[in-house]
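Q: just a sequence and a predicted model for now, questions to come.
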Amino acid sequence: MPSEGHRSESRGVSELSSILAARGEAVTRCLDRLLPPVEGPRGRVVAAMRYSALSGGKRLRPFLVIESARLFDVAPEAALECAAAVEMVHCYSLIHDDLPAMDDSDLRRGRPTVHRAFDEATAILAGDGLLTEAFAVLADPRCHPDPAVRTALIAGLAAAAGAAGMVGGQMIDISPQRADLDLDGITGLQRLKTGALITFSCEAGAILGGADAAARQALRAYAEDLGLAFQIIDDLLDYESTPEELGKPTGQDAVLGKATFVGQLGRAGARSRAEALVERACAQLEIFAEKAKLLEETARFVLERRT
């Protein structure tokens, strides 16, 4: 994986996109190595796991693991397995979110969702497989030689993925009361459903790097605001983009009657809120000085994304 270093001048969108893509390709290679081979009686579920995990995507969460770890001089290669584990959990959540019992979506990352490409039962098991495989990766000494670090990573990911994080957020998201949420309620929901794993991604880098409490808190605050900004832009894209651009259906929030940031604030108000969150997120990185330049640029890049 190439090392770009940190520098004072800002990168352009195309250069940052190239760095994100390079990190994403490294994560994909790592996922390909870590996931089981497609063979024997279990081959169908493994094929579904691989179909989801190796299908590309933004790879934002593993990127945040790698770049947060770099703040503490952890080489990108040393953070790769942890980053891949985080992406496994993200992919599991997408598989389950797309199920007929959840969002009932037919398209993800520009191709049929797992339950459409395989079947519903296989999709459920593939999600389960990716979730549990992530913890196996974190428990392996190849992820980190120190058992205490591995334990901290496992505990942190479990908290982010469970009822106090993603699962809890998804429960609120599919509840009948979702349509009646006010702005505070939507914010709370998205801090769990979307924000919890983004926040853990930055915390994981700090854990790998042996960061002190102040550094960990700064990264947590950065990630919490970044996660909300990311979701607000996602809401805007649901209104403004096409399925071809996004690689998934658009207009779904309105069809499902979900309260969103755009519905509460309007498009201009939602974008203004996202911009304010990004500014606040970047301010949290000041303690890292120039080392955090790429994380700062990533936050601003979120505002410009079209997928």
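A: Done, it's in. These figures come from a predicted structure and were not determined experimentally.
Q: going forward, measure contacts between C-alpha atoms and count neighbours the same way
A: OK.
Q: show me where the stretch 151-300 of the chain has helices.
A: 166-174, 183-193, 195-208, 213-240, 243-246, 252-255, 261-283, 293-304 (DSSP state H, counting those that start in this stretch).
Q: in a markdown table: those helices, plus distance to Tyr51 and mean neighbour count.
A: Below are the helices of the stretch 151-300 of the chain laid out as a markdown table (distance: least, Cα to Cα, whole Å; neighbours: other Cα atoms under 10 Å):
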| stretch | distance to Tyr51 | mean neighbour count |
| --- | --- | --- |
| helix 166-174 | 22 | 19 |
| helix 183-193 | 23 | 20 |
| helix 195-208 | 21 | 28 |
| helix 213-240 | 23 | 22 |
| helix 243-246 | 18 | 15 |
| helix 252-255 | 23 | 14 |
| helix 261-283 | 32 | 19 |
| helix 293-304 | 26 | 20 |
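Q: let's bring in a second model and compare:
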Amino acid sequence: MKLTILGCYAATPRTISNPTAQVLEIKNHLFLIDCGEGTQVQLRKNKIKFSKVNHIFISHLHGDHFYGLVGLLSTFMLLNRENDLHVYGPKGIKEIILLQLRASGSYTGYNLYFHELISKESEIIFEDEKVVVKTIPLKHRVYTNGFLFQEKNIKRKLNLEAIESYKIDTCYFQKLVYGGDMKLEDGTIIPNEVLTSDPDPEKSYAFCSDTVYNEDILPIIKDVDVLYHETTFLDSEEHLAEKTMHTTAKQAAKIAKLANAKALIMGHYSTRYGSLDPFKEEAETIFTNVILADDGKTIEL
């Protein structure tokens, strides 16, 4: 699992920073999470193949989280994209995007599917045999969701030494990795746990931006491996965080600690600050494993 931060600053793009967008690589998927202005430029800078992005998750309809989407969709068309594209986001995103495409006489030569979200409860919005994605209802000035990405490691590991000792043919390997027992020619049953071992622990990643401090999300993100949580302000501007329905560095660290997260990635910084170091310093007074997001940063989860 690998995370590439394309942009992690609040409000407006600058020459030295970009609004929110990131790419999560998990189980052969490339998931684009939010799509602020300049996202397609950042995709190119970070050498991420456009054609591998088949699912885009938009947290909410504030411009710094989705104004880059229509441009990216248009570029996909210019690149003669053929793969289906799925966009998950709040109700209204389909109308906004299709209006822009129609007004500009644009079209997509590929199938474009919108999955509009309205539920205020956590729900599964994507699932296949390898990954499940759930919403994390957040509290912001408009309807907003975070997203929880979880691996599904259902295949067990083969114990090749044991398999060789019982002279088991490779044609039975598929049965074994999915938990089946083995019946030998003499009728002896070899339990699966003798021939395999447990799969690797399933990793998880939670994306939470934008939101006021909200402990209601704790049951959803409990024991998450890596939590990305917005930290728009420092503790000295807590009054601004409350007014604008954002979070401070200390508050994000408290959420990470209460959730028993293994690591906290901070981002969505207000551009009022000249240095990011105080964000890490404040968070580390509450939670130890803190990572500062920054544009272009790649993090192996």
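A: Yep, it's here. All values reported here derive from a predicted model rather than from experimental measurement.
Q: need the TM-score between these chains.
A: The TM-score (TM-score structural alignment, normalised by the length of structure 2) is 0.30; 150 aligned residues with a Cα RMSD of 6.4 Å.
Q: figure out which of the helices of the stretch 151-300 of structure 1 is closest to Ile66 of structure 1.
A: helix 195-208 (6.4 Å; Cα to Cα).
Q: which neighbouring elements make contact with the closest one?
A: helix 60-70, helix 76-97, helix 147-161, helix 213-240 (3 or more Cα pairs under 8 Å, 6 or more residues apart in numbering; DSSP states H and E).
Q: can you tell me what sits against the shortest one?
A: What that stands for is helix 60-70 of structure 1. Here helix 60-70 of structure 1 makes contact (Cα atoms under 8 Å, 6 or more residues apart in numbering) with 20, 23-24, 27, 75-76, 79-80, 82-84, 86-87, 197-198, 201-209, 219, 294-295.
Q: neighbours of Asp32 of structure 1, how many?
A: 15 (other Cα atoms under 10 Å).
Q: can you check Pro137 of structure 2 too?
A: 23.
Q: reduced to three states, what does the closest residue to it other than its chain neighbours come out as?
A: Nearest residue to Pro137 of structure 2, sequence neighbours excluded (Cα to Cα, 6 or more residues apart in numbering): Asn145, at 4.7 Å. Three-state call for Asn145 of structure 2 (DSSP: H, G, I helix; E, B strand; the rest coil): strand.
Q: hmm, Val133 and Asn145 of structure 2 touching each other?
A: No. Checked against Cα atoms under 8 Å, the pair Asn145 of structure 2 and Val133 is beyond contact range at 11.8 Å.
Q: between those two, which one's more packed in?
A: Neighbours per residue (other Cα under 10 Å) separate Asn145 of structure 2 from Val133, with Asn145 holding more: 30 against 20.
Q: and the helices of the stretch 151-300 of structure 1 as TSV, adding distance to Ala155 of structure 1?
A: Shown next, in TSV, are these (distance: least, Cα to Cα, whole Å):
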stretch	distance to Ala155 of structure 1
helix 166-174	14
helix 183-193	16
helix 195-208	10
helix 213-240	15
helix 243-246	33
helix 252-255	32
helix 261-283	25
helix 293-304	24
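Q: closest to Arg33 of structure 1 out of the ones you listed?
A: Of these, nearest to Arg33 of structure 1 by Cα to Cα is helix 195-208, at 20.8 Å.
Q: that closest one versus helix 213-240: what angle between them?
A: On the basis of axes from the mean of the first three to the mean of the last three Cα atoms, to 10 degrees, helix 195-208 of structure 1 is oriented at 150 degrees to helix 213-240.
Q: what does helix 195-208 of structure 1 contact?
A: Applying Cα under 8 Å, 6+ apart, the set of residues contacting helix 195-208 of structure 1 is 61-62, 64-70, 72, 74, 79, 82-83, 86, 90, 144, 149, 152-153, 156-157, 160-161, 165-166, 215-216, 219-220, 223-224, 227-228.
Q: derive a PyMOL selection command for the buried subset of these.
A: This is the PyMOL syntax for the buried subset of those, where burial follows 16 or more other Cα atoms under 10 Å:
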select buried, resi 61+62+64+65+66+67+68+69+70+72+74+79+82+83+86+90+144+149+153+156+157+160+161+165+166+215+216+219+220+223+224+227+228
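Q: what's the neighbour count on Leu138 of structure 2?
A: 27.
Q: please apply the same query to Gln42 of structure 2.
A: With other Cα under 10 Å as criterion, Gln42 of structure 2 counts 19.
Q: can you tell me which helices and strands the helix or strand it falls within packs against?
A: Applying DSSP states H and E as the criterion places Gln42 of structure 2 in helix 39-45. Packing contacts for helix 39-45 of structure 2, counted by 3+ Cα pairs under 8 Å, 6+ apart, involve strand 2-7, helix 69-78.
Q: next, the buried residues of the last one.
A: Along helix 69-78 of structure 2, the positions that meet the burial threshold by neighbour count (16+ other Cα under 10 Å) are Leu69, Val70, Gly71, Leu72, Leu73, Phe76, Met77.
Q: looking at those residues, which is nearest Pro278 of structure 2?
A: For the buried residues of helix 69-78 of structure 2, the nearest to Pro278 of structure 2 is Leu69 (31.9 Å; Cα to Cα).
Q: what about Val194 of structure 2, which SS state?
A: helix.
Q: test my guess that it contacts Ala162.
A: Yes. Using Cα under 8 Å, Val194 of structure 2 makes contact with Ala162 at a distance of 7.2 Å.
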